[in-house]
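S.K.: Give the three-dimensional model of this entry:
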Amino acid sequence: MRQRLPKNTYKALRKTIDLGVELDPAVAEVVANAMKDWAIEKGATHFTHWFQPMTGFTAEKHDSFISPTPDGKVIMEFSGKELIKGEPDASSFPSGGIRATFEARGYTAWDCTSPAFIKEDTLCIPTAFCSYTGEALDRKTPLLRSMEAISKQALRVLRLFGNETSQKVITTVGAEQEYFLIDKEFFKKRKDLVYTGRTLFGAMPPKGQELEDHYFGSLKERVAAYMKELDAELWKLGVAAKTRHNEVAPAQHELAPIFSSTNIATDHNQLIMDTMKKVANRHGLVCLLHEKPFAGVNGSGKHNNWSMSTDDGMNLLEPGTTPHENAQFLVFLAAIIKAVDVHADLLRLSAANTGNDHRLGANEAPPAIISIFLGEQLTDILEQIEKGPATSSKQGGMLTIGVSTLPALPKDATDRNRTSPFAFTGNKFEFRMVPSSASISGPNVVLNTIVADVLSEIADQLEKAADFNGAVQQLLQDIVKQHRRVIFNGNGYSEDWVEEAATRGLPNIRSTVEAIPAIITEKAISLYARHGVLSEVELHSRYEILLEEYSKQINIEARTMIEMGKRQIIPAVIKFATELAASINTIKAAAAGADVTVQGDLLAEVSSTLASFKAKSSALEKVTEEAADVEGGALTQATFYRESVFPAMGELRKVGDYIETLVDEALWPMPTYGELLFQV
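M.R.: Here you go, the predicted structure:
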């Protein structure tokens, strides 16, 4: 931009990006022309407004730069109007009732705070997406609103601490993305993976992840080649991919980018997921982003590392060497503690989807109970504050390993806790519950909004204080006393914690269906309205979309299981049983006294298990048909899917996985877990 735009244009655009000043259409015209020239030089022939509808994916409609001339030729044009505004069909995306089929008009609006990029031969312009009547139909608009809300309230608090120079507070995110890689040929032979992204049947092989040998292990050549190209493709798009490694489960891996502003980090995470899939295809692989593609081994999450910084570079969550003396840090820390405790239901909902229902609470991911890990140092300081002013901070010291050639290492003041859903990790919070397949927009909209709300309360209270220091001390003490229940530094995987959390009064929201109603409570509607993040209409639309999406996904999974059972598993088992019966008859005919007990016992077991499988399949089919006719609204139907269809799927799977262990491997109609997980 600096190289290609006139100085005044560049300054005007920077003002809009940095300070939120309204963009002059004349500036947009100059920017559009420069952007077009840059894109064409890079080989682009088309442009698109790249947006993020409520599908969870991205959307784009490509238009070429060509425009006809009176002499029958064409020129390459791109106007400021085309840059600023687009008109996709709003009724073809999920709207939760905001748009009917006959109400098709919607708009995309250029988000100049997120850089444009070139993907293949197309200039992609990040945009917000709204309806003809102005409601947000996407994931970017609420995120941008929430970022403005937290900046406004955080600046109020900073001014009270004497900061007159910072003009903006920016929330930053680094999203660690977990994923699986499997061979494309195996993928194509699994209807469950093709239709749902996860295996609906599959017996565990003799080896899983129990040897813990895959985590951080040496990369296989095929995987290393994939990761190398993935990095290169992401760097071309401006995505600063930084870290790559093997994860805990076989065939599981992780990629982490460098931190950036929450808006850009969200855009980049969408690009990461899209690019992962495309690059995998070139290597004869398939990238699985489902939260639980394989039963019996770890699933995938997305660790959302969230922090707050000023525009002049100060991290507001940096404790310093003596955090007990850092009153500003402690106020922001207290605001987050209160926000997470008061709005645990919204934070839990932000990490809810059908895939995560399989993952949360297992011995691989945080439990469904929202709690905060602070570590020994900060917990000790808060305990001091509860009784009076804090006077000391625990220090980490040095760690001596005991080998003379190895250096002494500076030791952190606190350990890490991978079982916590929301853990302080030095100068940021790691929200570990986020689903691997989901946009990180939802969790960050919630984080920004709930923290903004508490900061607003704090600013209101401190602005009226006659004795500022005394008011800060009292504020911290009150928050610690009222919300310390949410602080937990222990083992989040233990059953003891589930019981203890219940005694503390912490909610344990176990499923997506239970979580969704939190978005339309009076508390939530009031919260989002206070900060202009989402209107009541927009919240109700998302409520409907989430419930409908849940029901549709479970329905697709159930129907896929039924089809696989009828058309693949049952025929394969019948064929095996027929061959087994023929073998018994052949042996008896050849040698009347031959012992065919083994064959007979196996045939009997296969036949009885097949009968059980057919009964469970019929039961699933019946309850799935009933689900389609459930009346009483979206919540009633989603609840029926959760309480009736989902358990029936589990019952069918148990029998299906067992029967796989009985049937001749050569006759089994789909690639096994052993092939999927270990042959990449």
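
S.K.: CA only for contacts and neighbour counts going forward, please
M.R.: Fine.

S.K.: What count of nearby residues applies to Glu463?
M.R.: Neighbours of Glu463 under the rule other C-alpha atoms under 10 Å: 14.

S.K.: and it, what is it in contact with?
M.R.: Applying C-alpha atoms under 8 Å, 6 or more residues apart in numbering to Glu463 gives the contacts Leu160.

S.K.: what's the answer for Glu60, then?
M.R.: For Glu60, counting by C-alpha under 8 Å, 6+ apart, the contacting residues are 48-51.

S.K.: now, which of those lie within helices?
M.R.: For those, membership in helices holds for none, with DSSP state H as the criterion.

S.K.: what's the offset of stretch 134-146 from the middle of its chain?
M.R.: 17 Å (C-alpha atoms, centre = their mean, to the nearest Å).

S.K.: what do you get for stretch 327-341?
M.R.: Centroid separation between stretch 327-341 and its chain, computed with C-alpha atoms, centre = their mean, is 24 Å.

S.K.: contact partners of the helix or strand Glu500 falls within?
M.R.: Applying DSSP states H and E as the criterion places Glu500 in helix 495-504. In this structure, residues lying in contact with helix 495-504 by C-alpha under 8 Å, 6+ apart are 369, 485, 491, 507-508.

S.K.: which helices and strands sit right next to whichever helix or strand comes after that helix?
M.R.: As assigned by DSSP H and E, the chain's next helix or strand after helix 495-504 is helix 512-515. Packing contacts for helix 512-515, counted by 3 or more C-alpha pairs under 8 Å, 6 or more residues apart in numbering; DSSP states H and E, involve helix 344-350, helix 536-564, helix 634-640.

S.K.: quick one, which of those is packed in tightest?
M.R.: Ranked by mean neighbour count, these are led by helix 344-350 with a mean of 25 (mean count of other C-alpha atoms under 10 Å).

S.K.: Following element in sequence after that helix, please.
M.R.: Scanning forward in sequence from helix 344-350, with DSSP H and E defining helices and strands, the next element found is helix 356-359.

S.K.: who wins for proximity to Val27 among the helices and strands packed on helix 512-515?
M.R.: Go through the helices and strands packed on helix 512-515 one by one with C-alpha to C-alpha and the one that ends up closest to Val27 is helix 536-564, at 31.8 Å.

S.K.: this one as well, want them side by side:
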Amino acid sequence: MAKDVISEVFAIDVFNDVVMAERLPKKVYATLKKTIEEGEELDLDIANIVAHAMKEWALERGATHYTHWFQPMTGITAEKHDSFISAASNGGNAILEFSGKELIKGEPDASSFPSGGLRATFEARGYTAWDCTSPAFLREDAAGVTLCIPTAFCSYTGEALDKKTPLLRSMEAISTQAVRVLKLFGHDDVKKVDCSVGPEQEYFLVDKEKYMKREDLIYTGRTLFGAMPPKGQELDDHYFGSIKERIAGYMKELNVELWKLGILSKTQHNEVAPAQHEMAPIYGTANIATDHNQLVMETMKKVAKRRGLECLLHEKPFAGVNGSGKHNNWSLVTNTGKNLLEPGKTPHENIQFLLILSAIIKAVDENAALLRLSASNPGNDHRLGANEAPPAIISIFLGEQLEDVISQLIETGEAKSSKQGGKLNIGVHTLPELKKDATDRNRTSPFAFTGNKFEFRMVASSMSIAGANTVLNTIVADVLSDMADELENAENFDLAVHDLIKKTLTDHQRVIFNGNGYSEEWVAEAERRGLPNVKTMVDAVPSLVSEKSIKMFEKFKVFSEVELHSRAEINYEAYSKAINIEAKTMIEMVNKKYIPAVIKAVATLAESINSVKAAVPSADVSVQTTLLTDTSALLAKAKAAVNRLQEVVTEAATKEEGAEQATYFKDVVFQAMAELRAPIDALELIIDREAWPVPTYGELLFEV
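M.R.: Predicted coordinates:
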């Protein structure tokens, strides 16, 4: 039955290769495939035929509208719906049309999206351009069925205003440079190298009715107040535990919805924190994986609402428990099907693998702050460094096997062996011996080699993976380019590649760390090694517009200098706006909910004391008096703190937009927010639960 369900629903809402092969003339299909696989320009006549077939398929499925679906710098997706209706020339009935021109290009307003100064309100025109490498799909909701066409988004003057355009550029860059290197190893059959990505998605589910009583969750995605309940995640009983019926029903529906969209939803389980879960897909090409991950997040929220739940994608919705990330599993695969990060059984003999590995190590070491920024948003600053999240210091975990190979190369100039995993005997005769991997895992590493890929664990759970993969592709392409330049001019290739691997690993071994990334000792050791510890998003932004970054991104035409400066401004602005919204939400909640509730509780307590004294003058009311005194003191502290927060929020508005304002929010406003939270959380532990104005952590995390 399960097999039938999957086979019946998988990709039924996708205009994929199978559908195109069925509906397009053979020559048109072959031409479109060549465009997709080899990047050749698409002819308008071909686009017209594709558009007609796409329209007919969509109409058969009940579609009435189409939209260019794109990913602006908001971090979420955007769309403008147009119906297929056109007026008949004779003024009679409406006709249904969809042309190649409409498929290829759209014209949304570009002035109201974040542009970092690239577009002003009076400079409104923008264009969306069909990304034919990512299949169109259907989406059904209250508006009906809509044909969604994945597109790139750029301004009238040609600058990228989205996440996808730079990603596509970076994919071309790394493919070109990787092919150059592979040809030196004799792989003339390799025409293209794809960046393959598998983003694991962590999320929280809470009861919608409780969610709607928390303005902080509604406005900011995280709880700005909340005392820890008696039980959190310390027993480790939620991780991989039995899935509750209500959550299992949600996961089942989520899988079906994702399968319909052709998303290979593979793994589901409970995560570390109470009410936290994870979904992991099978890998796909970077731009399709990016599109799919955006759809995953949208679908998670949509299905949750149907089931009386709310899906939280914020990186730290609850203080004191595990935060959510998006582990970005990244590898390079040739058009002939070879994974360039597959070390083989004897990696010490795999020179091609060692060269690619050394290039990645150098790229990460030289661009640590840039990588940190690529995984950053305001919420991730709360998460990095604790509770299963990697530290803010970028380092690479390679495992014992590769670390040993590298040590041999650096120390002796030659690697003669590779450690093998062997077998694990569990000690029970009825259980089989297990084949051990040659390397353990390290969950504290932000950039870990995990068999035949790198897992970039820093990426924030609510953000697009496009930025992280754009940076990864470009920095590795940059190193591969330099390596290809050197090796193409070498008189003795074998000797030159050997010397290049040894030199690269020797120069950049400082970034390799297999130990505990959470320890204080590592922070000191990293500083001794000269590794940057970029603690916040604001601190990381300058790396985007450094002389080195501008030169590199312009070299591969991934970003122009203007585009980089605009993105820096967008990052500063996004941070400032996020913290400003959080601060204003705190002020409103304290003034309108917490203080009135505490005043009422204090009045009730005072009345109780007076009543007891009136009835029994000699009665001991020391407990009530102490509670009254403590509560009143915390109330006064909260009032002083909320006044202080209001002052600094007002002051923040006077700062120059950009770096100055973002830095003020980070250093001053954020601290004032913490000072306000402390007395409110302390009051929560004193005030009667029935009198507390919002659902508590215990209710949100355990009553799902």
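
S.K.: As CSV, the helices and strands packed on helix 512-515 of structure 1 with distance to Thr661 of structure 1 would be great.
M.R.: Below are those laid out as CSV (distance: least, C-alpha to C-alpha, whole Å):
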stretch, distance to Thr661 of structure 1
helix 344-350, 38
helix 536-564, 17
helix 634-640, 32
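
S.K.: which stretch among these comes nearest Lys428 of structure 1?
M.R.: Nearest to Lys428 of structure 1 among these is helix 344-350; the distance by C-alpha to C-alpha comes to 16.7 Å.

S.K.: mean shift of the closest one relative to structure 2?
M.R.: Once the two models are superposed, helix 344-350 of structure 1 sits on average 0.6 Å from its counterpart in structure 2 (mean C-alpha distance after the TM-score superposition for structure 1).

S.K.: of the helices and strands packed on helix 512-515 of structure 1, which approaches Gly208 of structure 1 most closely?
M.R.: Taking C-alpha to C-alpha as the measure, those were each checked against Gly208 of structure 1, and helix 536-564 came out nearest at 23.7 Å.

S.K.: With structure 2 overlaid, how far apart is that closest one on average?
M.R.: Relative to the matching residues in structure 2, helix 536-564 of structure 1 has an average distance of 0.4 Å after the fit, by mean C-alpha distance after the TM-score superposition for structure 1.

S.K.: Would you tell me what the next helix or strand after that helix is?
M.R.: Proceeding N to C from helix 536-564 of structure 1, the next assigned helix or strand is helix 570-590, under DSSP H and E.

S.K.: Quick one: residues in contact with that next one.
M.R.: The set of residues external to helix 570-590 of structure 1 that reach it, using C-alpha under 8 Å, 6+ apart, is 594, 596, 599-600, 603, 606-607, 610, 614, 663-664, 667-669.

S.K.: same check, this time on stretch 184-202 of structure 1
M.R.: Contacts made with stretch 184-202 of structure 1 from outside it, assessed by C-alpha under 8 Å, 6+ apart, are listed as 281, 284-286, 288-290, 292-295, 553, 556-557, 560-561, 564, 653, 656-657, 660, 670-673, 675-676.

S.K.: From the residues you listed, which land in strands?
M.R.: Among those, the members falling in strands are 285-286, 288 (criterion: DSSP state E).

S.K.: Any chance of JSON lines for the residues you listed, columns distance to Lys189 of structure 1 and neighbour count?
M.R.: Listed next are those as JSON lines, based on distance: C-alpha to C-alpha, whole Å; neighbours: other C-alpha atoms under 10 Å:
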{"residue": "Leu285", "distance to Lys189 of structure 1": "13", "neighbour count": "23"}
{"residue": "Val286", "distance to Lys189 of structure 1": "12", "neighbour count": "22"}
{"residue": "Leu288", "distance to Lys189 of structure 1": "15", "neighbour count": "25"}
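
S.K.: Need the buried ones from the contacts of Glu60 of structure 1 selected in PyMOL.
M.R.: Buried subset of those, written as a PyMOL selection, criterion 16 or more other C-alpha atoms under 10 Å:
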select buried, resi 48+49+50+51
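
S.K.: Val545 of structure 2 -> structure 1?
M.R.: Val545 of structure 2 maps onto Ile520 of structure 1 when the alignment is built from TM-score structural alignment.

S.K.: what's around its match, how many residues?
M.R.: Other residues near Ile520 of structure 1 number 18, with proximity taken as other C-alpha under 10 Å.

S.K.: Surely it touches His540?
M.R.: Yes - Ile520 of structure 1 sits in contact with His540 when judged by C-alpha atoms under 8 Å, with a separation of 6.3 Å.

S.K.: Gln624 of structure 2 corresponds to which position in structure 1?
M.R.: Correspondence of Gln624 of structure 2 to structure 1, assessed by TM-score structural alignment: Gln599.

S.K.: Look up which helix or strand its match falls in, please.
M.R.: Assigned by DSSP H and E, Gln599 of structure 1 falls within helix 597-628.

S.K.: what helices or strands is that helix leaning on?
M.R.: If contacts are counted by 3+ C-alpha pairs under 8 Å, 6+ apart, helix 597-628 of structure 1 sits against helix 536-564, helix 570-590, helix 634-640, helix 646-660.

S.K.: Apply 6 Å and report the result again.
M.R.: Packed against helix 597-628 of structure 1 by the contact rule (3 or more C-alpha pairs under 6 Å, 6 or more residues apart in numbering; DSSP states H and E) you find helix 646-660.

S.K.: Okay, buried residues for the helix it packs on please.
M.R.: Within helix 646-660 of structure 1, the residues scored as buried using 16+ other C-alpha under 10 Å are 646, 648-650, 652-653, 655-660.

S.K.: Save these as TSV, and put in distance to Ser307 of structure 1 too.
M.R.: TSV is the format used below for the buried residues of helix 646-660 of structure 1 (distance: C-alpha to C-alpha, whole Å):
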residue	distance to Ser307 of structure 1
Phe646	37
Ala648	42
Met649	40
Gly650	39
Leu652	44
Arg653	42
Val655	47
Gly656	46
Asp657	44
Tyr658	47
Ile659	49
Glu660	48
